[in-house]
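[1] Starting from these lines, generate the structure:
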Amino acid sequence: MRFLGHSTVRMELAGHVILTDPVLTPRVGPLVRVVPPLSPEAWAGTDLVLISHIHGDHLHLPSLRLLPSSAVVVVPRGAGQWLRRRGIRNVSELGVGQELVHGALRITATYAAHSGHRWGPRLTHGPHAPAVGHIVRTDDVRIYVAGDTDLFDGMTALGPVDVALLPVWGWGPSLGPGHLTPQRATEAVKRVRPRIAVPVHWGTLALPGLARTPRMRRLLTEPPLEFAAAAGPAVVVTAPGAEVPLRQGI
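    Next comes the predicted model:
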């Protein structure tokens, strides 16, 4: 498993290469990548892509176009037609509770407490598809990929899991609704009960001018450390671009 930055994680499971919410380029709209760029080997061999929701920093068309055309792109129900019109053909949709079998993998979409609108929670026009998380299962491993979410009723039923990929911040100086802070991610650990919790959605993207301010420099580094201090030894903090040091048996 490798944390590529923001919400993008590369997982190699049961002979497959999975990418979550791939953001692979130096820029994402007005945001810039503030950690070292990725090389093509980071996404080589991808055959399954999990998209949690259609915000531009999670469903990023330039990044999807870098991937093999044979990769299956799994999107929230309602987003498939919008994506196909933009040239991404190998698309599957999953609504909450629905399952996709991909070789030896089983992918189940879970509820996520987050805006499903392409342009954010305040606008009502344009594409919309309810946000989801995912449970990824093999015969031996169960992984919770939260996407973007706040705490929600029913989160406890998702656990226990071997690994939870949990967001702990974002890309700006503040968080809107539908996100986990380090403190709320700590509560998510109590509910989901992972053997290992990997903080994601931090330290990767920023607005160019803000990235140099003292407050933003802190927010690019401190949220996962605060999460680890609060949630305890289950948390494995991994820098963007680095391998996640998983324990034996995972």
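[2] make it CA atoms for all contacts and neighbour counts henceforth
    Noted.
[3] After the one helix or strand Phe3 maps to, which helix or strand is next?
    Per DSSP states H and E: Phe3 is located in strand 2-5. As assigned by DSSP H and E, the chain's next helix or strand after strand 2-5 is strand 8-13.
[4] For the protein, just list every one of the helices.
    Ranges of helices in the chain, per DSSP state H, are 61-64, 80-84, 182-192, 214-219, 222-231.
[5] by contact count, what packs against the last one?
    When you say that, I think you mean helix 222-231. helix 182-192, strand 194-200 (3 or more CA pairs under 8 Å, 6 or more residues apart in numbering; DSSP states H and E).
[6] Quick check: which of the ones you listed is nearest to Ile88?
    Set against Ile88 and scored by CA to CA, these come closest in strand 194-200, at 25.6 Å.
[7] just the angle between that closest one and strand 8-13, please?
    For strand 194-200 against strand 8-13, the angle between stretch directions is 140 degrees (axes from the mean of the first three to the mean of the last three CA atoms, to 10 degrees).
[8] Give me whichever of the helices and strands packed on helix 222-231 is most buried.
    strand 194-200 (a mean of 25; mean count of other CA atoms under 10 Å).
[9] so what secondary structure elements neighbour that strand?
    On a contact count with 3+ CA pairs under 8 Å, 6+ apart, strand 194-200 meets strand 161-167, helix 222-231.
[10] this one next, for a side-by-side:
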Amino acid sequence: MRRVSYRDRLTAPLPTPREMIRILREGGFRGSTERADRIPVRRDGLPALAAGESSWTWVGHATYLVRLGGVTVLADPVWSAKIPGVPRRLTPPGLAWAELPPIDVVVISHNHYDHLDAPTVDRLPRQVPVLVGAGLGRWFRRRGFTEVIELDWWEPAAVAGLRFDFVPSHHWSRRGPFDACRSLWGGWVVTAPDGTRTYHAGDSGYGGWFAEIGARYPGIDVAMMPIGAYEPRWFMSPVHLDPDEAVRALSDLGARRLASMHWGTFVLTKEPVDEPLDRIRSAWSAADRDPADLWALAVGETRTLPSRRARRGGETTGAPRR
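    Predicted coordinates for the structure are as follows:
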């Protein structure tokens, strides 16, 4: 039987009316668009890959194009210039829609408008496999998608030769005034046949799920982690990481490389629009981690890794592609 609610999966209470009144009295959620010119943007297109290589391209916000094991995966695709409730996007998508290669799989972390964008989804071929959290499949089937796979937390699916595991996050879901927590939110661990493993966190606050994900899925090569939309902390901390917490969560995961996201695209919260980039670099340095393992990407930038076998042989990893 289909569940009506996933409220029992919450790791923090939803905002109360008193909290909503307080934040409105403090000036609301939105910050300034000043210093948007400091957000790095590149429009170099997609580089060709050598045999066995994988790549990660930050399109903007939480949208990543990942080419892994010869399969092209699109995560949380948002190409719209405007989404409901927030100003127009600050930076263009890092890839034009016409530049996209054929998409083999789409993964969606949850149904908030900055992660699930109806105008973008409507541009996708209806036969592309779509992986979503439990309760969200109906939204896609109503739009004519023919292969929609709904997963609960910790459930796997094999699609196009890759393994996809839907994993928990410290967040929630809602798309309208009356559907809070009626579909499940989470992140994705994707594993290629050669063992290369990547993680897309979706949206999350800091908490114990990261250590459990790392224990269940060791050897994450690249973790796509949100680093923006975190102020004011009294309101946002249960559901959005700040940059220091993102580095801490990466350590909990046991992951090596952090590919940043969820900043520099939409003005969602109070922090200066360029601050997440400065803070993630500072937090990384303070943690004494290898600078080459911080992929603080420009919008549109691609990083690549050779196959896991080649990496064992000592090849250079994480090379930027221009």
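[11] Format the helices and strands packed on helix 222-231 of the first structure as JSON lines; extra columns: distance to Gly147 of the first structure.
    Supplementary listing: these in JSON lines, determined by distance: least, CA to CA, whole Å:
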{"stretch": "helix 182-192", "distance to Gly147 of the first structure": "12"}
{"stretch": "strand 194-200", "distance to Gly147 of the first structure": "9"}
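[12] Val28 of the first structure is nearest to which of the ones you listed?
    The nearest among these, by CA to CA, is strand 194-200 at 16.9 Å.
[13] Check the mean deviation of the closest one from the second structure.
    The superposed strand 194-200 of the first structure is, by mean CA distance after the TM-score superposition for the first structure, a mean 1.2 Å from where its aligned residues fall in the second structure.
[14] What's the match for His240 of the second structure in the first structure?
    Aligned counterpart of His240 of the second structure in the first structure: His179 (TM-score structural alignment).
[15] and that match, how many neighbours?
    23 (other CA atoms under 10 Å).
[16] contacting residues for it?
    Taking CA atoms under 8 Å, 6 or more residues apart in numbering, we find His179 of the first structure in contact with 113-114, 148-150, 167-169.
[17] again with Ile83 of the second structure
    113-114, 117.
[18] mind checking what it lines up with in the first structure?
    In the first structure, Ile83 of the second structure lands on Val28 (TM-score structural alignment).
[19] what do we get in the first structure for Asp252 of the second structure?
    That one, Asp252 of the second structure, aligns with Arg191 by TM-score structural alignment.
[20] Distance-wise, check its match relative to Tyr144 of the first structure.
    Distance, Arg191 of the first structure to Tyr144 of the first structure, using CA to CA, to the nearest Å: 12 Å.
[21] sorry, back to before: could I get the helices of the first structure as a markdown table with distance to Val32 of the first structure?
    Output for the helices of the first structure, formatted as a markdown table (distance: least, CA to CA, whole Å):
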| stretch | distance to Val32 of the first structure |
| --- | --- |
| helix 61-64 | 14 |
| helix 80-84 | 24 |
| helix 182-192 | 23 |
| helix 214-219 | 13 |
| helix 222-231 | 19 |
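[22] Now do the aligned residue in the first structure for Pro92 of the second structure: how many residues are near it, please.
    When the first structure is aligned by TM-score structural alignment, Pro92 of the second structure is paired with Pro36. Neighbour count for Pro36 of the first structure, taken as other CA under 10 Å: 11.
[23] tally of neighbours for the residue nearest to Pro36 of the first structure when sequence neighbours are not counted?
    Of all residues not flanking Pro36 of the first structure in the chain, Gly241 sits nearest, at 7.6 Å (CA to CA, 6 or more residues apart in numbering). When neighbours are defined as other CA under 10 Å, Gly241 of the first structure has 21 of them.
[24] Make sure Gly241 of the first structure is actually in contact with Ser7.
    No. Gly241 of the first structure sits out of contact with Ser7 when judged by CA atoms under 8 Å, with a separation of 11.5 Å.
[25] follow-up on the earlier one: which one of the contacts of Ile83 of the second structure has the most neighbours?
    Counting by other CA under 10 Å, top hit in these: Asp114 with 23 neighbours.
[26] For the aligned partner of that one in the first structure, give me its contacts.
    Asp114 of the second structure maps onto Asp57 in the first structure, with residues paired by TM-score structural alignment. By CA under 8 Å, 6+ apart, Asp57 of the first structure lies in contact with 21, 23, 28.
[27] Count the residues that sit near the second one.
    For Val23 of the first structure, the number of neighbouring residues by other CA under 10 Å comes to 28.
[28] wait, what's in contact with it?
    5-8, 57-60, 63.
[29] one more time with 7 Å
    8, 57-58, 60, 63 (CA atoms under 7 Å, 6 or more residues apart in numbering).
[30] Please apply the same query to the first one.
    Asp21 of the first structure makes contacts with 7-8, 50-52, 58-59, as judged by CA under 7 Å, 6+ apart.
[31] repeat that with 8 Å
    Applying CA under 8 Å, 6+ apart, the residues near Asp21 of the first structure are 7-9, 49-52, 57-60, 147.
[32] which of those lies closest to Leu219 of the first structure?
    Looking across these and measuring by CA to CA, the closest to Leu219 of the first structure is Ser7, at 15.8 Å.
[33] nearest spatial neighbour of that closest one, skipping sequence neighbours?
    Per CA to CA, 6+ apart, closest to Ser7 of the first structure is His201, 4.8 Å.
[34] Alignment lookup: that neighbour to the second structure.
    Using TM-score structural alignment, His201 of the first structure pairs with His262 in the second structure.
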